[in-house]
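> after the sequence you'll find the predicted model.
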Amino acid sequence: MRYSEDHKAQTRQRIVEEAARRFRRDGVSATSVQTLMKALDLTHGGFYAHFKSKDELVEEALRHCAIELDAVTPVSLAGDQPLESLIRRYLSKTHRAEPAKGCVFPTISAELGQRGQASPVTDEAVNQRLAQISAHIDSSQDAALVLSAMVGALLLSRSVVDPQVSDRLLDETRASLLRLINAELPET
């Protein structure tokens, strides 16, 4: 039985979305093509009707994650302080607890660097996020610091067992970044 082109496109999109979720949650190396396809009730061999290789899927999933990045942690939030809102949402316990729905940078950046296969899609996403942050801050150097600190703090907060240490990483980084951008800190 032959499927329509629409069915093929929908299946490809399902694969990309599931891969994006799993790459953010588990990483690229821990996500096998076989496990991915099984989770979607598809055959391992069927993967190759949609992608030439896992590397092609990684690029497509990264594009998908980059598009979702603004939905996860938008800089263009309504209100007077979009950068403050971004910092607060990014360095939150909710974002920490949901890596499969969150920013791809903490999960995939180190892995791509270790593989020796950086991605132009990551370049685009990082440059886009830096430009968005720069629009709300005085210095492009500070924009790089804000992005790097957020990603690093989130990554570290997910990697420790002690909830107090995890919370401290988020709380202290958030407070430092809010001071950097001259945001109002809540009374403690």
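Sure, I can see it.

> could you use CA atoms for every contact and neighbour count after this?
Will do.

> hey, where'd the strands end up in the chain?
Counting by DSSP state E, the chain has no strands at all.

> so what secondary structure elements neighbour the longest helix anywhere in it?
For the chain, the helix with the greatest residue count under DSSP state H is helix 5-26. Other helices and strands packing on helix 5-26, by 3 or more Cα pairs under 8 Å, 6 or more residues apart in numbering; DSSP states H and E, are helix 33-39, helix 54-72, helix 105-115.

> so which of these is the most surrounded?
Mean neighbour count (mean count of other Cα atoms under 10 Å) peaks for helix 54-72 among the helices and strands packed on helix 5-26, with a mean of 18.

> I'd like to know which elements that one is packed against.
Under the contact definition 3+ Cα pairs under 8 Å, 6+ apart, helix 54-72 sits against helix 5-26, helix 120-134.

> and here's the other structure:
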Amino acid sequence: MRYRPEHKDEVRQKIVKDASRRVRAEGLTGASVSAVMRDAGLTHGGFYKHFGSKDELLVESLSDGFQEIADRLTQAGNSSRPETAWKAIVKTYLSLEHCDHIECACPLVALAPELSRADKTMKRRIFIELAKYREQMLPFMPGRRIADRERAFFAIFSTMIGTIEIARLLPEAAMREKVLTAARDFLLSSF
């Protein structure tokens, strides 16, 4: 049976999407090649028809995760006035929905401790993806100069990432919401 020319690309994208969600939900070790391929309805043996290594899949799945959250935050920013776009991003990021659905959340919230232990080659590839993410968010950040926007990006996103990580540890939604609200209020009044 012959497949359409774009079939291989479509299968690869499905594998990447499935891996992206699995990695964020279960961590790097939860995304075994066999589990990812099973999710995609394929056999373990077909993996190397699409990827040279598990690291290649990991980087692509991180890229997909960063793009997914960047798209969601960009949509929030674009739906606001330019001077308040960053506030819409903060509200979207520090929402209970974002906190409770780690499989769709920012890869940094789900994976920062694991990614920090990656080897140097992998860290360079992760840094490239993080830099792309930062570039997409900078236009929305408060500040007149690029340097001011970069400082705001790192302060805002570091605070939001840490807040989500702490909130996710809490057993009840009301407790998580209290932490998210405190950080939201702090950030929205700080810039």
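Yes, it's here. Every value quoted in this text rests on a predicted model; they were computed, and no experiment measured them.

> want to throw the helices and strands packed on helix 54-72 of the first structure into TSV with mean neighbour count and distance to L83 of the first structure?
Shown next, in TSV, are these (neighbours: other Cα atoms under 10 Å; distance: least, Cα to Cα, whole Å):
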stretch	mean neighbour count	distance to L83 of the first structure
helix 5-26	18	23
helix 120-134	17	7
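
> what's the mean distance for the longest helix of the first structure versus the second structure?
Superposing on the second structure and averaging over aligned pairs (mean Cα distance after the TM-score superposition for the first structure), helix 5-26 of the first structure comes out at 1.1 Å.

> to the chain's geometric centre, what's the distance from that helix?
How far helix 5-26 of the first structure lies from its chain's middle: 16 Å, per Cα atoms, centre = their mean, to the nearest Å.

> so it versus helix 54-72, what angle?
Using axes from the mean of the first three to the mean of the last three Cα atoms, to 10 degrees, the direction of helix 5-26 of the first structure lies 80 degrees away from that of helix 54-72.

> run through who's touching helix 5-26 of the first structure.
Residues outside helix 5-26 of the first structure that contact it (Cα atoms under 8 Å, 6 or more residues apart in numbering) are 28, 31, 36-37, 40, 50, 57-58, 60-62, 64-65, 99-104, 107-108.

> likewise stretch 165-176 of the first structure?
Applying Cα under 8 Å, 6+ apart, the external contacts of stretch 165-176 of the first structure come out as 87-88, 91-93, 149-150, 153-154, 156-158, 160, 185.

> which of those lies closest to R115 of the first structure?
Nearest to R115 of the first structure, judged by Cα to Cα, of the contacts of stretch 165-176 of the first structure is L156 at 20.3 Å.

> so the longest helix of the first structure versus helix 105-115, what angle?
Using the same axes, to 10 degrees: helix 5-26 of the first structure against helix 105-115 is 90 degrees.

> follow-up on the earlier one: cross the contacts of stretch 165-176 of the first structure against helices and list the overlap.
I87, R88, K93, A149, M150, A153, L154, L156, S157, R158.

> top of these by neighbour count?
Neighbour counts for these (other Cα atoms under 10 Å) peak at L154, which has 28 neighbours.

> please report the distance of that one from T73 of the first structure.
As for L154 of the first structure, its distance to T73 of the first structure is 13 Å (criterion: Cα to Cα, to the nearest Å).

> just P163 of the first structure next, same as before
23 Å.

> looking at the two, which is more packed in?
Set P163 of the first structure next to T73 and count neighbours by other Cα under 10 Å: T73 wins out with 19 against 11.
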